[in-house]
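**Q** with the sequence up front, the predicted model follows.
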Amino acid sequence: MQNWWRGAVVYQIYPRSFLDTDGNGVGDLTGILARLDHIASLGVDAIWISPFFTSPMADFGYDIADYRGVDPLFGTLADFDRLLQRAHGLGLKVMIDQVLSHCSDQHPWFRESRQSRDNPKADWFVWADAKPDGTPPNNWLSLFGGGAWQWEPRRGQYYLHNFLPSQPDLNFHNPEVRRAQLDNVRFWLDRGVDGFRLDAINFCFHDALLRDNPAKPEELRTGRGFSPDNPYAFQYHHFNNTQPENLGFLEDLRAVLDRYPDVGALGEISSEDSLATTAEYCTPQRLHMGYSFELLTEECSPAYIRGTVEALEAKMTEGWPCWAISNHDVVRAVTRWGGAQADDPLARQLVALVCSLRGSVCLYQGEELGLPEAEVPFEALQDPYGKAFWPNFKGRDGCRTPMPWNTDVHAGFSAAPPWLPVPEAHRLRSVAVQENDPGSVLQATRAFLHWRKALPALVHGSIRFVDAPPQLLAFEREHAGQRLLLVFNLSPDACTWPLPAAVDWLAVPGVVAATQADGTLHVPARGVACAVLAA
């Protein structure tokens, strides 16, 4: 199948929290291999594995010390090869994370670069002299809080880190850096991976003039995933990321990808205008797909979702979008969008909703179980972001707790105490429990994803939103002579909508069903409807 990624449902695996097979309390590649049958049974098309590379784990794998090595915590390169072979045998494509813009301060490149100003790697990172008063060269801030510059006494200079101080930014203005990272991409393509999720891909280049970022007015200081008191939101980030030079690098990257049969690249994009950047980055000459953080926020009204999708559709004239409502960086969607009213009908509806938008989809592990956000006490916290901003912001650990496989003390995840605690509410929603419940979120997810595969309009079709009552999100999908109307009641209250009676209503599996009588559509709370319209 060519362009397998187009309309695909991609299941994100956070390796630390999927399944531990060696009893150290941390998930591993062998654990992923052991549960590939579960993933394949869902009806997804691919897996995306978050970083498993050699790393000191300051940011749990997103600080890479060897781009071609598997960290012993997760296993070996041979384990990855077995996983890849088994996944392909099950019909699953395999995408892996690539963190190109920065690495670990333990990477040999940085360990050499920091020693002096005249070594072979001296210009591989973003170094700058102090101002005359000794302060950093400009006002750039780290997303994880505080300044984005760290002093290095061995060179007598500052280096840039857009994330943790232990994650120095590579200098992509240096062609040797670009070549080295493209070589690392080739290494995994040669092993047979089917694509990449490109972490923070718009952060590769910085402004070579090191100009200050302008201040942002207080009323606009909101940011996706930021703590309310994170000063990162105080600036417009015009100069520390999303530079025009990045477009040329993406074209070089695409040229590499195009030398391999049917691979895909998905860019994670967070910029001042992420939708515009996503559209600019996703073209036939650059990335295959892109996703930003617009649906990873707390805002979930029909008007907001419609406005977000329509805005991207208007800008993205050539590319292909990808949508996610949960991942390893944000509060789980059922909690974030449902709050105290979160329940199984909402969980089932959210899977159906995100998988009905035009584009590809990323589902995060546990989303098929309707897992709510876990409450992790401070003494068990692992995330450096959460520790820095506690208690106003509790970090990302609440969405990273181990996958519950059964109701045992550690939820079947590990024989040892896991790296993050498993809440009781998750054990009660385990795979084993839901396998035996025909009305479970797990069974609903399977039913919907298999149903979706049989509807070309949902996988490949165009999208056009339809005016409806405020609590309803309604849109049409159309492809190859098939035209569908989908309606989602995102409120906790029932709603009616007068509609022509002459439509053929399909039974949508796994969700609360809407009904029609006397020319009126009756949509229960969290209800979903799908009609076949004349093409």
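**A** Done, it's in. Numbers count the residues shown, from 1 in each chain.
**Q** make it CA atoms for all contacts and neighbour counts henceforth
**A** Noted.
**Q** Val422 and Arg400 touch, don't they?
**A** No - contact criterion Cα atoms under 8 Å: Val422 and Arg400 do not qualify, at 9.8 Å.
**Q** all helices for the stretch 201-350 of the chain, in order.
**A** Using DSSP state H, counting those that start in this stretch, the helices of the stretch 201-350 of the chain run over 245-257, 274-281, 302-315, 333-338, 344-354.
**Q** Val532 belongs to a helix?
**A** No - using DSSP: H, G, I helix; E, B strand; the rest coil, the secondary structure at Val532 is strand, not a helix.
**Q** for the closest residue to it other than its chain neighbours, what are its contacts?
**A** Spatially, and ignoring its direct neighbours in sequence, Val532 is nearest to Leu484 (4.7 Å; Cα to Cα, 6 or more residues apart in numbering). By Cα atoms under 8 Å, 6 or more residues apart in numbering, the contact set of Leu484 is 457, 476-478, 530-533.
**Q** need the helices of the stretch 201-350 of the chain in CSV with distance to Tyr236, can you?
**A** Shown next, in CSV, are these (distance: least, Cα to Cα, whole Å):
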stretch, distance to Tyr236
helix 245-257, 18
helix 274-281, 13
helix 302-315, 20
helix 333-338, 26
helix 344-354, 30
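**Q** tell me which of these sits nearest to Leu143.
**A** helix 274-281 (15.8 Å; Cα to Cα).
**Q** what's next to that closest one, contact-wise?
**A** Helix 274-281 has contacts (Cα under 8 Å, 6+ apart) with 242, 247, 250, 269, 271, 287, 290-293, 311-312, 315-319.
**Q** cool, and stretch 285-304?
**A** 224-225, 247, 250-251, 253-255, 264-270, 274-275, 278-279, 281-282, 305, 308, 319-326, 330, 333, 336-337, 470-473, 490.
**Q** returning to that earlier point: neighbour count for Val422 and Arg400, which is higher?
**A** Using other Cα atoms under 10 Å as the criterion, Val422 and Arg400 rank with Arg400 on top: 27 against 23.
**Q** which residue packs closest to that one, ignoring adjacent ones?
**A** Among residues not flanking Arg400 along the chain, His328 sits closest, at 6.1 Å (Cα to Cα, 6+ apart).
**Q** give me the nearest residue to the residue nearest the centre of the chain, chain neighbours excluded.
**A** The centroid of the chain falls nearest to Asn327 when counting by Cα atoms, centre = their mean (4.8 Å). The shortest distance from Asn327 to any non-neighbouring residue, by Cα to Cα, 6+ apart, is to Tyr364 (5.3 Å).
**Q** please compare the first structure with the one that follows:
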Amino acid sequence: MTVPHNDWWRGGVIYQVYPRSFFDSNGDGVGDLRGVLEKIDYIASLNIDAIWLSPFFTSPMKDFGYDVSDYRGVDPLFGTLDDFKALVQAAHARDIRVLIDQVLNHSSDQHAWFAESRSSRDNPKADWYVWADARPDGTPPNNWLSVFGGPAWTWDSRRKQYYLHNFLSSQPDLNFHCEAVQQQLLDDMEFWLKLGVDGFRLDAANFYFHDKLLRDNPPNTEVREGSIGVRADNPYAFQRHLYDKTQPENLDFLRRLRALLERYPGSASVAEIGCDHSLRTMAAYTGGGDTLHMAYSFDLLTEQCSPAFIRRTLESVEAELGDGWPCWSTGNHDVVRVMSRWALNGQPEPARGRLLMALLLSLRGSVCLYQGEELGLSEAELRYEDLVDPYGIRFWPEFKGRDGCRTPMPWSATAEHAGFSHAKPWLPVAEAHRSLAVSEQERDPDSMLNIYRRFLGWRAEQPVLVSGEMRMLHHDDALLVFERQLGEETWVCLFNLGDSPRLYSLPGRLEPLADVPASTATFQGSSVNLPAHGFAFARLAG
């Protein structure tokens, strides 16, 4: 079975580029679009299908680009619109598609729209943001909380009203109940489609609409870590977020967005969904073929990594998603790097990195890889004085923020700042990353980088992994075993997440797949010997 060209996203692999930290082309200490362009052949060598560019739009950078002040502009920090066009052209020449972040839930408070909206209660954009009167005692209109801590409402002395912000107070929420807002955002997205982008990654896609009645959220009687922004030290976890996000009106807007994308064949959407019932929401947001193409949740972005947890997550997706489509990731710019988060005994081991690579790339669905995962980068340890992330600064020291996964890519082990820049970088280069630099790994055929390249190239030629169905077979304290099946072809995929060798036996005969990159398992009949952090793939003989 060959995936149709316009359905490239089904089973496709998307490489997330965080431009600030990828490569600095002009020596100002910050990565930029020209830097991504200069490294496009490196990206192509990974054998991925698309890149996702984190925000490069005009912004005051209070949240490092996730606070947009011009949805059609390139911030001078990252270059020019011509730089972006050149990058798209270069990517397409290498058969790499380009997805760009869209931060639709909120803008910057320095956006011209917000300046007009806050100027009075009767201007043309007065209802473009979520405004509400104070309670009689002057307190906010309800109990909603910001993901970043504290009330989700800030008083504005000009309008003498509160405005809603689910994130920073400098990120006011747009009012999706206003038709003009929806149309403007769709027009802005079409601007980029006309420039050749192949789709969008949608930030906080279930936050767009709020409850019109502004009802209080009820308490969360079972504080559960794992959702976006939910930790025991953040009061956001203490509410059930019934009214501030994941409203039914979201689906109608997503259908409008899908209709726009359908006018540009081959374009696709992948959404970030963070909520208490993320799998159920993923099903609603990707089912029916008229909303999102795919979505990912935070279920594999937590610290939990036992075989039982992974199996439960995978089976829940298979049971609840219906005809929807998942996109899996174990890392991004918001969470501790997977090599540290899922390390055993606190030590990031290369063998475990290869195991996690094989597991992620064997799941049914599409995959997002975060830059640096192919190098086996661990979380960078930073001092408080190095932090720039407002999230981390606010919750230090219990939570160190997101800077540790955003440090610069190490290109050279010996160059100043690891070859990322000629100037002092916006975040320090982690010294532990120097030995993992691209320059070092290029020379070693068995390095993590070269194993990623080989595995991704091999996977692209295996229809059963790209498009096949999945059925769980077994798990215990260390092993996770599942089938992938396409037509008459059935594979057994085995993963040892433990730190000691394990033996697994299956009824029936297995034919080992001898060409699997980095697999060190051995077979004897229907038994498989898996070393610590080992994995294997075998064809089930009839």
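**A** Sure thing, it's come through. The structure presented is a predicted model; accordingly, all values stated were derived computationally and were not measured.
**Q** just to revisit the earlier point, buried subset of the contacts of helix 274-281 of structure 1?
**A** Among the contacts of helix 274-281 of structure 1, those buried by neighbour count (16 or more other Cα atoms under 10 Å) are 242, 247, 250, 269, 271, 287, 290-293, 312, 316, 319.
**Q** quick one, strands of the stretch 51-200 of structure 1?
**A** Assigned by DSSP state E, counting those that start in this stretch, the stretch 51-200 of structure 1 shows strands spanning 53-54, 66-70, 93-98, 127-128, 149-152, 157-160, 195-198.
**Q** could the ones you listed go into TSV alongside mean neighbour count and distance to Ala347 of structure 1?
**A** Below are the strands of the stretch 51-200 of structure 1 laid out as TSV (neighbours: other Cα atoms under 10 Å; distance: least, Cα to Cα, whole Å):
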stretch	mean neighbour count	distance to Ala347 of structure 1
strand 53-54	25	32
strand 66-70	18	34
strand 93-98	24	25
strand 127-128	22	47
strand 149-152	19	42
strand 157-160	24	41
strand 195-198	23	25
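**Q** for those strands, which one sits closest to Phe60 of structure 1?
**A** Across those, closest to Phe60 of structure 1 is strand 53-54 (Cα to Cα), at 9.9 Å.
**Q** the residue nearest to Val532 of structure 1 maps to what in structure 2?
**A** When structure 2 is aligned by TM-score structural alignment, Leu484 of structure 1 is paired with Trp491.
**Q** go on, Gly69 of structure 1?
**A** Taking TM-score structural alignment, the alignment pairs Gly69 of structure 1 with Gly73 from structure 2.
**Q** for Trp109 of structure 1, state which of the buried ones among the contacts of helix 274-281 of structure 1 is nearest.
**A** For those, the nearest to Trp109 of structure 1 is Leu250 (22.3 Å; Cα to Cα).
**Q** any idea how far that closest one is from Thr283 of structure 1?
**A** According to Cα to Cα, to the nearest Å, Leu250 of structure 1 and Thr283 of structure 1 sit 10 Å apart.
**Q** re earlier: the match of Leu484 of structure 1 belongs to a strand?
**A** Yes - counting by three-state DSSP, Trp491 of structure 2 falls inside a strand.
**Q** still on that earlier bit, right, and the helices of the stretch 201-350 of structure 1 - which one's nearest Gln150 of structure 1?
**A** Once the helices of the stretch 201-350 of structure 1 are compared by Cα to Cα, helix 245-257 is nearest, at 24.0 Å.
**Q** quick one: the closest one to helix 274-281, angle?
**A** Interaxial angle, helix 245-257 of structure 1 versus helix 274-281 (axes from the mean of the first three to the mean of the last three Cα atoms, to 10 degrees): 50 degrees.
**Q** to Thr445 of structure 1, which of the strands of the stretch 51-200 of structure 1 lies closest?
**A** The nearest among the strands of the stretch 51-200 of structure 1, by Cα to Cα, is strand 93-98 at 19.3 Å.
**Q** quick check: that closest one compared with structure 2, mean distance?
**A** When structure 2 is superposed, strand 93-98 of structure 1 averages 0.4 Å from its matched positions, counting by mean Cα distance after the TM-score superposition for structure 1.
**Q** structure 2: matching residues for that strand?
**A** Going by TM-score structural alignment, strand 93-98 of structure 1 sits over residues 97-102 in structure 2.
**Q** check the offset of that stretch from the chain's centre.
**A** From the chain centre to the centre of stretch 97-102 of structure 2 is a distance of 12 Å (Cα atoms, centre = their mean, to the nearest Å).
**Q** counterpart of Pro524 of structure 1 in structure 2?
**A** Using TM-score structural alignment as the criterion, Pro524 of structure 1 maps onto Pro531 of structure 2.
**Q** so that match is in contact with Phe523, correct?
**A** No - Pro531 of structure 2 is beyond contact range of Phe523, at 11.7 Å (criterion: Cα under 8 Å).
**Q** more neighbours: which of those two?
**A** Taking other Cα under 10 Å, Pro531 of structure 2 and Phe523 do not tie; Pro531 has more neighbours (21 against 17).
**Q** which one is the more buried one nearest to, not counting chain neighbours?
**A** Using Cα to Cα, 6+ apart, the nearest residue to Pro531 of structure 2 is Pro501, at 4.2 Å.
**Q** which residues touch the counterpart of that neighbour in structure 1?
**A** Aligned by TM-score structural alignment, Pro501 of structure 2 pairs with Ala494 of structure 1. Contacts for Ala494 of structure 1 (Cα under 8 Å, 6+ apart) come out as 522-525.
**Q** again, only using 10 Å
**A** When contacts are counted by Cα atoms under 10 Å, 6 or more residues apart in numbering, Ala494 of structure 1 touches 471, 514, 522-527.
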